[in-house]
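In: Sequence plus the predicted model coming up.
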Amino acid sequence: MVEPSTFPWVAVFALGAMAVNSVGIYAIYRHKDWAERNKEYFMCFAAGVLIASPLITAFPEAIGKNSSAGLAALLGFAFMFFSNRLIKHKTQQDELAFGITAIEGIGIHSLIDGIIYTVTFSVSTVTGIMAGLGLVIHEFAEGVVAFSVLIKAGVSDKRALLYAFLVAALTTPLGAFVAYPFVSRLTPPVLGLALGFVVGVLIYVSASHLLPEAKAHEHKHSYLALVAGMGLALLLKVLH
């Protein structure tokens, strides 16, 4: 069962993610060149955290609660892979269709992020913090991307600012707060499966979304940010 004390952690990280995402949206709205130049560093650092944290903390805890958590992780990875392929297939249309389907995918992704906060903190505070840090950091780049695809679709700057906030930023705390009452009733074996599914999602997001996007626009020393992200996850594990 989820302890009542976990809710403040879920709220802090979910609202923090919304704030960081909003900063990314506003940064590209006001300073497009700076935001575009630096988003790869945020992506690489977040990818490092999101690769290391599930493998060294969340996955062992999931297996400890349910021996079938590995299958759940595979399902989580497969779910993200096929849903992402579906979205990419739809984007092979005109600019407006691209913007709509891309922002739809970002919205779903952000909603899942919120649910992830609830599941990981339900297992332990340390697991939640380690997964949450990577998710919060990558929100900056996600905000930049959300605004960019709307502009590419022909939406005006001010409307893109509003729509990006509603779809990419606000959906994260929405997902967390809606999921919390349900997750709080899960038994440990079911929670283990849920955490395993989350592990698969996080590994997919880092390895198949953040890193390829960063590599496509590789900057000097950008992969030092990846190593730094892994280092932070290991440091948190050691301190724990």
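Out: Sure thing, it's come through.

In: rest of the way, CA atoms for contacts and neighbours
Out: Fine.

In: for Ala52, what are its contacts?
Out: Neighbouring residues of Ala52 by Cα atoms under 8 Å, 6 or more residues apart in numbering: Met230, Ala233, Leu234.

In: which residue is nearest the middle of this protein?
Out: Note on the chain: the residue nearest the mean C-alpha position is Leu135, at 4.3 Å, using Cα atoms, centre = their mean.

In: Which helix or strand contains that residue?
Out: helix 125-152 (DSSP states H and E).

In: before we move on, what about Leu75?
Out: Leu75 belongs to helix 69-90, assigned by DSSP H and E.

In: Residues in contact with that helix: which ones?
Out: Against helix 69-90 from outside (Cα under 8 Å, 6+ apart): 59, 62-63, 97-98, 101-102, 105, 192-201, 203-205.

In: Second structure for comparison follows:
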Amino acid sequence: MLQSMQAPLFFGLIAAFVTTIGLIAVAARGDWSARHSGLFALAAGGMLVTLSILHITPEAFALSPHAPGLILSGFLGGLLMSFLVRVIFPEGGEESHAAAATPVLAIALHSFIDGIVYSVTFAASFSSGVYAATSLLLHKFPEGVIAFAILRRHGFANRQAFLLAFLAAAATTPLGVIASAPFMYGLGSETIGNLFAISAGLLLYVATGPLMEPLKEEPPLRSFLSLGAGVAIAVAIASLPFHRHSHALNETLFHNHDPAHIHPLSD
């Protein structure tokens, strides 16, 4: 099993490194990032909703017939989590630490699922694992930025925001690889599709709810430009050539549903 974990764990660590680079980029100017945290949140919302619609949701629909209901469940689950946080911490407003819990947990769950996908795809085919992992890597940089922006907006100090964003958006990917390794061959395409759907619903809630709160505070033009910049960055990421290989993820997972097609670490 240790040998079969080497490739997915390697790419999981690369994913964590890429996310950390994004974190360093914004944390290096922590005070400036804090002053403009509202604009960062809007840009992050634009990126998150675009990537969810262009990347995560199509994968969910391709892999699971239950995707529509699970996406709605994920969205409503995020709404319920946010409501419970505000009930448990009634003093929690936009600037409170508690208000950051739901969006950061949603990002952590999505990042953890990425790690599971790495394990499953590499278990079926090395080449398909590389293509799928490369495609997913493209989205790791903004995840760190988004998590950091959320935490800074809700009152966390620069060092605290960096550490918590690292744990939520970076460390969870290799953790997902390690946690899924013992049963990677037993996960079928529908199970992965269900996880993608729940993740997409949660992230859509985060993108259209907590991350859109600065619309009430920032000037309309700056808000529009920040939101548009986030959408443009996400569209550029989704349009990169690596996405022509994203079908490898679907094919690998469909084949993985049949044990006869599993060839660990073979091309």
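Out: Thanks, I have the structure now. Everything numeric in this text was worked out from a predicted model, so none of it was measured.

In: List the buried residues for the helix holding Leu75 of structure 1?
Out: 69-70, 72-81, 84, 87 (16 or more other Cα atoms under 10 Å).

In: Have a look at how far, on average, that helix is from structure 2.
Out: The superposed helix 69-90 of structure 1 is, by mean Cα distance after the TM-score superposition for structure 1, a mean 1.3 Å from where its aligned residues fall in structure 2.

In: so where in structure 2 does that helix end up aligned?
Out: Here helix 69-90 of structure 1 aligns to structure 2 at residues 67-88, judged by TM-score structural alignment.

In: Tell me the residue in structure 1 aligned with Ser37 of structure 2.
Out: Checking TM-score structural alignment: Ser37 of structure 2 goes with Lys39.

In: Could you give the number of residues near that match?
Out: 22 (other Cα atoms under 10 Å).

In: What about the closest residue to it other than its chain neighbours, how many residues nearby?
Out: The shortest distance from Lys39 of structure 1 to any non-neighbouring residue, by Cα to Cα, 6 or more residues apart in numbering, is to Ala141 (5.1 Å). By other Cα under 10 Å, the residues close to Ala141 of structure 1 number 26.

In: Please report the distance of Ala141 of structure 1 from Leu236 of structure 1.
Out: Shown here: Ala141 of structure 1 relative to Leu236 of structure 1, a distance of 23 Å by Cα to Cα, to the nearest Å.

In: before we move on, what about Ser83 of structure 1?
Out: Taking Cα to Cα, one finds Ser83 of structure 1 at 32 Å from Leu236 of structure 1.

In: what does Ala17 of structure 1 give?
Out: For Ala17 of structure 1 relative to Leu236 of structure 1 (Cα to Cα), the value is 19 Å.

In: More neighbours: which of these two?
Out: Each of Ala17 of structure 1 and Leu236 has its neighbours counted (other Cα under 10 Å); Ala17 has more, 28 against 15.

In: For the more buried one, what is the corresponding residue in structure 2?
Out: Mapped onto structure 2 by TM-score structural alignment, Ala17 of structure 1 lines up with Thr19.

In: cool, Val190 of structure 1 as well?
Out: By TM-score structural alignment, Val190 of structure 1 lines up with Thr191.

In: Its match is in what secondary structure piece?
Out: Using DSSP H and E, Thr191 of structure 2 falls in helix 189-208.

In: Check Val235 of structure 2 too.
Out: Following DSSP H and E, one finds Val235 of structure 2 within helix 220-238.
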